[in-house]
Each structure stands twice: as C-alpha cells, then as structure tokens.
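S.K.: this one's structure only:
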C-alpha cells in the first residue's frame, strides 16, 4: 500500500492565528494506496490590514500530490524535510573524465541550482551551456544507466522514472518499471569530453530529490473569493524558492483545479524582473506595468494570495507589490477580507440514535428535536454547514431524504446502493448511485428543498467516471474539490477532482482528477484538512488500519488497527478522528482508540 473547530467564531480564530504566523498548516502521499458561513466583520476587517503587511512565517508548506512509497505508522501530516539543502556542493568535471562519467557527473550536478546551475554547465560545451534551460523541469529516477546510442558519441540515459516535476513544480508520479530514455550527444572540447546536445531540464536520483526538494503551497481562490484553496508544488529549497513560488502563482492553478478556482492575477501577468529579491525580510514582487491600472480590491486580493503562498520560505516576513518598479498603493478596502484557510467544522456530529437523527457532542448524544425519522430507519446522515438541514439514506440505500426540524421530510433521489450524502458549503447535498450503475453524481440545492416543487438538481457524468464503481464521494470544506473513491474488490482509486460551478454556485462539471492512491481496498473517505484525507475499509470484518493520505508527503500514514471497522468521521485535524465499530464509537487519542458513544451510529461532522 502506497501511495477543521466549529462555527464562524472558529473560522475567525483560525484566520487570526494564521495572520499572526502562529499556525502551520499543511500533497503528495503514496500513489499505491497504497465555517460555517461568514465570520464577524470587525475581525475580518482587522485581518485585511494585518495581511496587507504581514507574511506568515515558520508555517509549513503544503503540497498536493500523493505518490508512491512505503506505509508507516505516523502521528500526523508531515512533509519530508530537506537535508543539507543549502549546502550541496556537486563536483565539477575531472580532467580526462570518460564519457560515462561526464554524463553522470552532469546530472548529479543538476541537483544544485546555485548560480544558475553553474557547476552543471561546466559539463556542457559552450553552445550547449548557452541554450540549455534547466528550469523546464526535472526527471527523478529510481535507477539509471548510460547506454550507447546508434551513432558515435551518442548516448542514452535510461531511467526507471519515479517522478516528473514540471517547470511550475507540478509532480506526476510513475509506477516502478516506467522507463524514460534521455538522449545526449558528446563532443571533445580542448581534449575533454563535454555534452554538446541535450534536452532541457535536469535528471536526479530519488534520494537527492527527497533531500533537495520541499513541498510549498500555492493558494488560489474559490470563485467567491471566500476560501483559499491549496495547490501544492515541489521546488528546490534555496535562494530561488520565492521566485519559483511567485512564477507558479502567476502561471495559474494545477490541471485538477483549473476551472474550479480563480486567481487574483489577470492572465498574462509576469514578473518584470526574473527574480523576487528578499530585502530585510520583505519579498519585493515586481510585476508587469499593466497592474498599475488594477483596482484596490484586486490589489488586496493579489497581496493576500502571495502573502499566504510566500509564508513558507523562512526569510520572508512581508510582501511588497510593485508594477514596473513602481510600488502599488494599498489603500484600505472594507470590501476585501482575507480568505479562510483550512476551513473548520462545528464540534458536534450528526448521528443515528435508535432510528432517529441525533446530535453527538462531547461524549453525549441526544435526538434532533422536531424530527421523527423512525419509519425511514435512517443511515449515513449528513448535516449542512448552516446546521439546520439534514440528509440521510434509508436502510436499503434505495432512497435519499432531506429533512429540517419542523419541516416535512422529502425524498429527493431513489436508486440502488446510493452513496452516503455530503453537503458543500454552498448548500448543495451530493449523492449518486454506486455499484455498476455508477459513473454519475447528483447534487441537490437544499435552499429550496422543502417547497412543493422538487429541489433544483444537477447530475454530473464526467467521461473519466463513466463505467466506474463509485464507493464514496465527499466534498471539501471549501466546496472547490470532491474526494472520490472508485474501484471494486481489492483495488480502489482515491481521487480528488475540482468542482466547476456557475456564477451562482450551481455545480456544472468536474475537472480531470488528481490521483492520490491506487491499491488497497477502501470504502469510505473523509477530509481531515484542506490538504489531507482519511480513507478506510469499513466492511466491519477483521482488523483494518485507517490510512492518512497527504497532499504534502510521499508516504501514506497508517493508523492503529481497528477491529470490526464500520465507519470513519473526522472533525478538525488528525486529533479529531473517530471510528465506528459494532460496540459503538471510538476516538483516536495518541495512537490508540478510546471507546465512547455507545449506541451512536454513523456519526458525521458537518459536510
């Protein structure tokens, strides 16, 4: 197997803590598996002023693409730390070096970007050194060997390719045994072999990648500019990191987020100078001159977007925006509030108590007043972020109902093996058919669910989902992404797709997904944070280990075994994980499971 605190006050508290640089939040886990609404206006206005000046420091960068690697027992969402990242000194070519040694030496030197890859360029002929563009991307290999080509002085570097990092830091992973052949031509220069023809980019071994590259989180906005949506990239840790981050932000979101998120920066915005200098802790971001025509609102959104992205490099304390070397004035704007990072959920969970919907909080359970659901024998309930609308399935999973205290229950969907419902913060509840009849998802607008007419609904059938057996589908707490589990038998794909919406928030499509894992059989998933999910096999037989998959780590993190695991639920972070068994509910404390909540079934936090 490889590979949020409660209510508006909590959201404001989280945002304040973030703006003060006191909270570190955290995409890459193993490929083989291996809010509430608005907060207090006064707080948010204060935050706008704080973020216009302060950059968050010492907060860990998030990443965004789970990859292959062994599963290990772990306590949380941690990114691999670069070792000797600032002190890597590759060797220059030695006199009389063989052709093989020149090739291997060149690619080893490509692990250091110091002085524009100065050492690596020593292995190239003068013309090749001038034209070689290292920044176009990096190939990361498990093993490599030099092979002779068809003609004299032609060679091929044959790689067992592990990862592919493009020029924007987006990682694509490859299974073991994926070969990539990199052609080169050598020539003698003053009696020494040098590389005279080669493709752009660098090639490095996997262990060097793990030492030299770190995950950093870019942020984009949901279309309402309410939430900051993470987009994890991988860059060499060093003096060029801030420049790489800004260039990637300006280039736009990763493919799985395109259409689901927006940027404050207009298309085509570029750096006026090919660097982002950091002077006395201030990152000076000089952009193309047309931004002088930007509005105050847009400027604040741009500043916020770069501020939270540049918090990871420890030397950055604040950000200054310039356009054509002219400092942009940042007049106050009451209309601009900092986006919510890592949105939270209320502390209580909806559940089932003796065939009635219940509320479970602080080890106590009580029935939802004003609702009688006994005749429906409910299962898999969900509750909206506004905490006043519920959805649940009947015991046979053949009907989806929506309910609200004091209002009539309403059936909104029938079928076979329906998916457990999930609310997004925009007020839509999602479900669909699993099994062989799957391949589509349906969302219902809860705002008009209880009138005489059926609620507005949208059915999505993306090409990549057709014919798939969908096991679970859960919306992220920013509403821009959906976690989908597909597969059958012992194999499950864990995917994250972007949710494309109309201007009024109506879902209208899903992006091509980002694979998080592909391997072990899992049946339920839950969001732990904006960059981490929990998946598990909830069949109830034997002992199963829930698994954490992170967008910012190569390694899946396996939790302690649970005997008879029947369900999972997650609140705000890894310290807020619950599992259901035949004997009741248990919470994760440290690396053990503490029993509580006898009689509580199918608990689920808002969403």
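M.R.: Cool, got the structure. Here the structure is a predicted model, which means the values were calculated and not measured.
S.K.: contacts and neighbour counts: CA atoms only from here.
M.R.: Fine.
S.K.: Which stretches in the stretch 301-450 of the chain count as strands?
M.R.: Ranges of strands in the stretch 301-450 of the chain, per DSSP state E, counting those that start in this stretch, are 318-323, 326-327, 349-353, 356-361, 364-367, 379-383, 390-393, 399-403, 410-414, 422-423, 428-431, 441-445.
S.K.: possible to save those as a markdown table with mean neighbour count?
M.R.: Below are the strands of the stretch 301-450 of the chain laid out as a markdown table (neighbours: other CA atoms under 10 Å):
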| stretch | mean neighbour count |
| --- | --- |
| strand 318-323 | 21 |
| strand 326-327 | 14 |
| strand 349-353 | 26 |
| strand 356-361 | 22 |
| strand 364-367 | 16 |
| strand 379-383 | 26 |
| strand 390-393 | 27 |
| strand 399-403 | 23 |
| strand 410-414 | 17 |
| strand 422-423 | 28 |
| strand 428-431 | 25 |
| strand 441-445 | 22 |
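S.K.: Redo these as JSON lines? Include distance to residue 555.
M.R.: As requested, those are exported to JSON lines (distance: least, CA to CA, whole Å):
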{"stretch": "strand 318-323", "distance to residue 555": "32"}
{"stretch": "strand 326-327", "distance to residue 555": "43"}
{"stretch": "strand 349-353", "distance to residue 555": "30"}
{"stretch": "strand 356-361", "distance to residue 555": "32"}
{"stretch": "strand 364-367", "distance to residue 555": "36"}
{"stretch": "strand 379-383", "distance to residue 555": "30"}
{"stretch": "strand 390-393", "distance to residue 555": "34"}
{"stretch": "strand 399-403", "distance to residue 555": "37"}
{"stretch": "strand 410-414", "distance to residue 555": "39"}
{"stretch": "strand 422-423", "distance to residue 555": "27"}
{"stretch": "strand 428-431", "distance to residue 555": "30"}
{"stretch": "strand 441-445", "distance to residue 555": "30"}
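S.K.: Comparison target below:
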C-alpha cells in the first residue's frame, strides 16, 4: 500500500525537512490533512533523482483518522528499509501480522480513500476507509512484475488504543501505490539462471544464462535485495526451464550485513552452510550467476568471492564468468543481413558503414530469390524462404557451397498462408511456422536439417504469424492472429523425449506482454529480457516500443518514430543499433541519434 504523489485533488500542506549526509540528500516529510471531509486521492511530489532518499515521519499526537491513513500511505512510498515508520501507524497486533513483502499493487494514480460503513464516525471509536484506484500492474512475493487491469478496492479499519490514539488494526497484506511513486521507488533488474532444457545443458557443456527480470526497491540496499532474490530461485513462470547452481536452501549467512564492493570492486558474499563443500566448477557457476546479476549495478562489481562457514569457496572475475557460462551478449554479431533488390542475401558491417556485399554461399550468390532469411548465431549457416513462401532452404555461409533441395515445403493456398520468417536458437535449432489454414504448425529443425519436429502448442488459440526464438533457447515470441487481431505472446520451450526416442518439444505458459496492442506488425528480441515491438492499440496509430518479457516498460528511451515499418530487428547486444525496413528502405537507429538510411533492401536481420 502506498501513495502516488502525482494524483489529482486538493494540494495538501506539507512539512518537509531536507539535510545532507554522506553526500546523499535525505528528505523527511509528513502531510497534514483537513479536519473534515472525505479523504481524496493521495497526491504526488515530483519524481526524485536516484540519489534522493525519502523518509516518512511517525504519526503525530492526536492525529485524526484521515491523517493516520494518509500518513501510512505516505510512509509506504518512503525509503524506510523495513517499513518501521509505516508500522507505527498500526496497532501492535496489526504490525506483527502485516506483510508488505507479499505484493505491490501499482495504480494509475495514488489510492483514493473515503470513510465507509456504519462505523464511519469518530465518536464511535472505530472508522473504516475504502482505498480505490485503477490497477496497472502487480509485483508478487518473488518480485516479478505482471500487467494488471480493473478496479482496485480494499478496506482499512481504524480503532483507538488505550491512549485514545487512532491506529489501523485491519488492512490488506502487501503494498499499494501509484505509478509515479512506483517508478521512483523501484527499479527493474535481471537475475540470472541457467537453461535446463537445451542441448548444451543435456551435454553438460557450458551452461546458457537466462535472464529473470525482477523489481527491487531502488534505494534500499538493492545489491543485497538482488542477491537474496537470486538465492530464492527463479519466478514460477520461468522455473520449469531453468536451474540454479546454488544448492537448495542456500541463503545469505545470518550475519551477512550490507553487501558492498571493496576498493578493488570485489564483492564478498557470505553464504550459509548449505553452500559449504561445493566443488570449484559449481562454485564458479554460482559466482557467474552473481556477476551476471550485478553487472549493471553501481559501484561496479568486478569480481565475487563466495564464502561459507568462514571458508573461501571460490573467487571469480568478470572475465572468468564468460568462461564459466554463456551469455548471449558475449557473442556479438559480425554482420547485419538483408535482401537486396534481386532478393538475394547480402550483408553489411554492424558499424556505421553502408557498403554491402553478397553473403557467401548459395543464398547470396545463387539463383534462388528469397522473401525472408535468418542467419545462425555463429554466422556459419543461413536459412531462407522462397519468394512465394512455399519452400525453406538452408545453406552454409561459405563461398561455392550448393543449396540443394528445400528442407521444408508449405501447401498453403496463398503467400500469406505459407511459411513465416525463420529464426535460429543458440543450439542451431531452426524454428519456423507454416500458416497453412488446413494444417497450421510450429516446426523445429534440429541443427537446421532432418525431419522437422512438430512443436506442440496446447495453449495456443489462433494462427502463428511470426516466430522469434530467444538466444537462450528457453523462451519464444509469437505473433498470433485470431479473428484479425494480431497479438504478441511469450512462451516457454519445454523439451522431453517420447517413449520411441523422438524429441517432444512444446511451447507452454503463453502470456501477453503487450495486451493493449491489438495489431502487432513485427517483433524482435532486443536484449536478455527485452523485445522491440511495432504495433498499434485499438483506434491508435502505429508505434514502436521496447517492452520487457514481464510486460513492464524498460527504463530506456523509446525508439524514435518511424513511418511504414514492415520489419524490425535488434541484437541482444544493446550497443548495436536498431534496424528496420520502412518506406525509406533499410534504416538504422544508432544510440542517441535519429534514423539513418543504410541502403535499399528488405527483410533486415541480425543473426538469430
């Protein structure tokens, strides 16, 4: 529960004290309220800079019920680590049973509050207030974000204690606050686990890191929050397809204290006895998880030392993390690929150049005209769909190589009813959908060859129009058409083996990260847990935006507007420019710049 400080209604009078400590500005504020009338929406102060810390003050002497409710809501938007001030607005019993960590509900504006019920008079010694608003999102006990809609309505009950002071004695579990306060108080960060369902995992080779985005309180020991969140395990959605190298039950040691890098940027992490005795390889995987998780925090963590039972388990530097586990951004692409005016595969440097060359191999210098293509992540092979959409070809990116017969054919009656653009995962699996109305299928060609595996999609309602598999091999983005509405869904890839020894692959747990978009044109992965999406809302205009896999909006500038976007592609390496096919041809968006034309062509793709 909390107060959004950009709400509407009367401007309240506020007493704010500011002082500096250790270079950090600290604010302490308390709001006074009218002595009569309904409680209005709690208003917002302007969004503060990240170095500003806000602390609430305890309830005043003889504070009225309205003051208690608002003071409590304000206290929940402060930077009090354990909500100690907020608990002072509660009775002793309520303070013991209230669990703010179970959830955070985000509203468009701060919660409104109004006295309700038969006990709505102060002279009865009891008061009830209804908190109301419109939901935007929820953050659960695992700190996972999910979009939400609909009305919010919860009741808080107040009573007078032995000293005739008003206190809240009944309230909902969790926290509620408005969107601007949520953005000021919380930050998105990703913790990392390892894929458990890929060929690499099965072969016991270098594990692949998978991002699990969470929201933590921005100025309340975020490093320690992230370490605790990592140790607690992946979120329920991602859990079936990932694993952690930390032994079950591993947690920070009871005397861990604050987690701060030393003057060499080394972070020492003391663990409980569950981690004692792990081998060097496993310990280095544990340290790699921590280094991936904390890589964007300040001050920078350059190395991690893990300890348990007073003994050092291992120490790992950033460079060692890349040797212990694979992250998608550790393999930046060499080229950007697209189709030229003759529908052949060409490529250009991922830098700022505009010179293009035919891609080596039959797809670049052969006679087969293509409508779309995809390049494997190691840039050794490419796949292309013929101009009419009927046939899928796979060839090596080596000069002089022959193309051979198609590896897949579609019997769809029209071009829009045939094969989609293909997509490669990190294990050289080639994914594609056949849009044939009589036999719509999602297909996987292991290593880009052999008999296609039909991927089961038991929860799918509609026909797949676009396929983009994540580099980690455990998540997949699908654009699905149902009744003319094209929506984006993110699913998990589960793998097993049937009794006859054949692979059993399925996409499950589909969820929409952009439920407000009803016509998605194109989508691409743009980071470990981020996508770039082009689409439009009902009655709206086409827009391009970044979105996290959990449905939240990342704290990065939205792409500059671009007209007539047909395709968009991005690299998991966010240092590389966004590239699109628009009415102006192939264009790119370097960081901090406007769209720039590269050349004429269609169907741009980074490897993947």
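M.R.: Alright, I've got the coordinates. What you are looking at is a predicted structure, and each value in this text was computed from that prediction instead of being measured.
S.K.: Would you mind reporting the TM-score between them?
M.R.: Once superposed, chain against chain, the TM-score is 0.75 (TM-score structural alignment, normalised by the length of the first structure); 516 aligned residues with a CA RMSD of 3.6 Å.
S.K.: got a list of what residue 227 of the first structure touches?
M.R.: Residues in contact with residue 227 of the first structure, defined by CA atoms under 8 Å, 6 or more residues apart in numbering, are 221, 339, 340, 341, 343, 478.
S.K.: please redo it, this time with the cut-off set to 6 Å
M.R.: The contact partners of residue 227 of the first structure, by CA atoms under 6 Å, 6 or more residues apart in numbering, come to 221, 339, 340.
S.K.: Can you tell me what it aligns to in the second structure?
M.R.: Counting by TM-score structural alignment, residue 227 of the first structure lines up with residue 208 in the second structure.
S.K.: which non-adjacent residue is nearest its match?
M.R.: Counting by CA to CA, 6 or more residues apart in numbering, residue 208 of the second structure lies nearest to residue 326, which is 4.7 Å off, once chain neighbours are set aside.
S.K.: For residue 51 of the first structure, see how far away the counterpart of that neighbour in the first structure is.
M.R.: Using TM-score structural alignment, the equivalent of residue 326 of the second structure in the first structure is residue 339. Distance, residue 339 of the first structure to residue 51 of the first structure, by CA to CA, to the nearest Å: 10 Å.
S.K.: swap in residue 485 of the first structure?
M.R.: Counting by CA to CA, the gap from residue 485 of the first structure to residue 51 of the first structure is 37 Å.
S.K.: Kindly report the same for residue 598 of the first structure.
M.R.: 45 Å.
S.K.: between these two, which one's more packed in?
M.R.: Applying other CA atoms under 10 Å to residue 598 of the first structure and residue 51 shows that residue 51 carries more neighbours, namely 24 against 17.
S.K.: in a helix, that's where residue 242 of the first structure is, yeah?
M.R.: Yes - under DSSP: H, G, I helix; E, B strand; the rest coil, residue 242 of the first structure sits within a helix.
S.K.: With adjacent residues omitted, what lies nearest to the counterpart of it in the second structure?
M.R.: Aligning on TM-score structural alignment places residue 242 of the first structure opposite residue 223 in the second structure. Spatial nearest neighbour of residue 223 of the second structure, chain neighbours left out: residue 259 (6.6 Å); criterion: CA to CA, 6+ apart.
S.K.: cool, and residue 289 of the second structure?
M.R.: In space, residue 289 of the second structure is closest to residue 192, 5.4 Å off (CA to CA, 6+ apart).
S.K.: which ones are touching the spatially most central residue of the second structure?
M.R.: Central residue of the second structure (CA atoms, centre = their mean): residue 548, 3.6 Å from the mean position. Residue 548 of the second structure is in contact with 529, 530, counting by CA under 6 Å, 6+ apart.
S.K.: change it to 10 Å
M.R.: By CA atoms under 10 Å, 6 or more residues apart in numbering, the contact set of residue 548 of the second structure is 145, 188, 213, 513-514, 525-532, 554-555.
S.K.: do you know how far it is from residue 145 of the second structure?
M.R.: 10 Å.
S.K.: list residues touching both of the two?
M.R.: What both residue 548 of the second structure and residue 145 touch, as defined by CA under 10 Å, 6+ apart, is the set 188, 213.
S.K.: give me the number of residues near residue 133 of the first structure?
M.R.: 16.
S.K.: ok, for the aligned residue in the first structure for residue 462 of the second structure, nearest residue in space, not its chain neighbours?
M.R.: Aligning on TM-score structural alignment places residue 462 of the second structure opposite residue 468 in the first structure. Closest residue in space to residue 468 of the first structure, ignoring its immediate chain neighbours: residue 439 at 5.2 Å, by CA to CA, 6+ apart.
S.K.: Please report how far that neighbour lies from residue 420 of the first structure.
M.R.: 15 Å.
S.K.: So for the two, which residue has more residues nearby?
M.R.: Between residue 439 of the first structure and residue 420, counted using other CA under 10 Å, residue 420 has the larger neighbour count: 24 against 21.
S.K.: quick one: the residue nearest to the more buried one when sequence neighbours are not counted and residue 387 of the first structure, what's the gap?
M.R.: Closest residue to residue 420 of the first structure apart from its sequence neighbours, by CA to CA, 6+ apart: residue 380 at 5.6 Å. Residue 380 of the first structure sits 16 Å away from residue 387 of the first structure, going by CA to CA.
S.K.: now do residue 82 of the first structure
M.R.: Using CA to CA, one gets 43 Å for the distance from residue 82 of the first structure to residue 387 of the first structure.
S.K.: Residue 228 of the first structure too?
M.R.: Separation of residue 228 of the first structure from residue 387 of the first structure (CA to CA) stands at 23 Å.
S.K.: The two - which one has more neighbours?
M.R.: Neighbours were tallied for residue 228 of the first structure and for residue 387 using other CA under 10 Å; the higher tally belongs to residue 228 (25 against 16).
S.K.: mind listing what that one touches?
M.R.: 218-222, 261-262, 304-305, 308, 338-343, 478, 480, 530.
S.K.: My read is that the residue nearest to residue 208 of the second structure contacts residue 206, right?
M.R.: Yes - the criterion here is CA atoms under 10 Å, and residue 326 of the second structure meets it with residue 206 at 6.5 Å.
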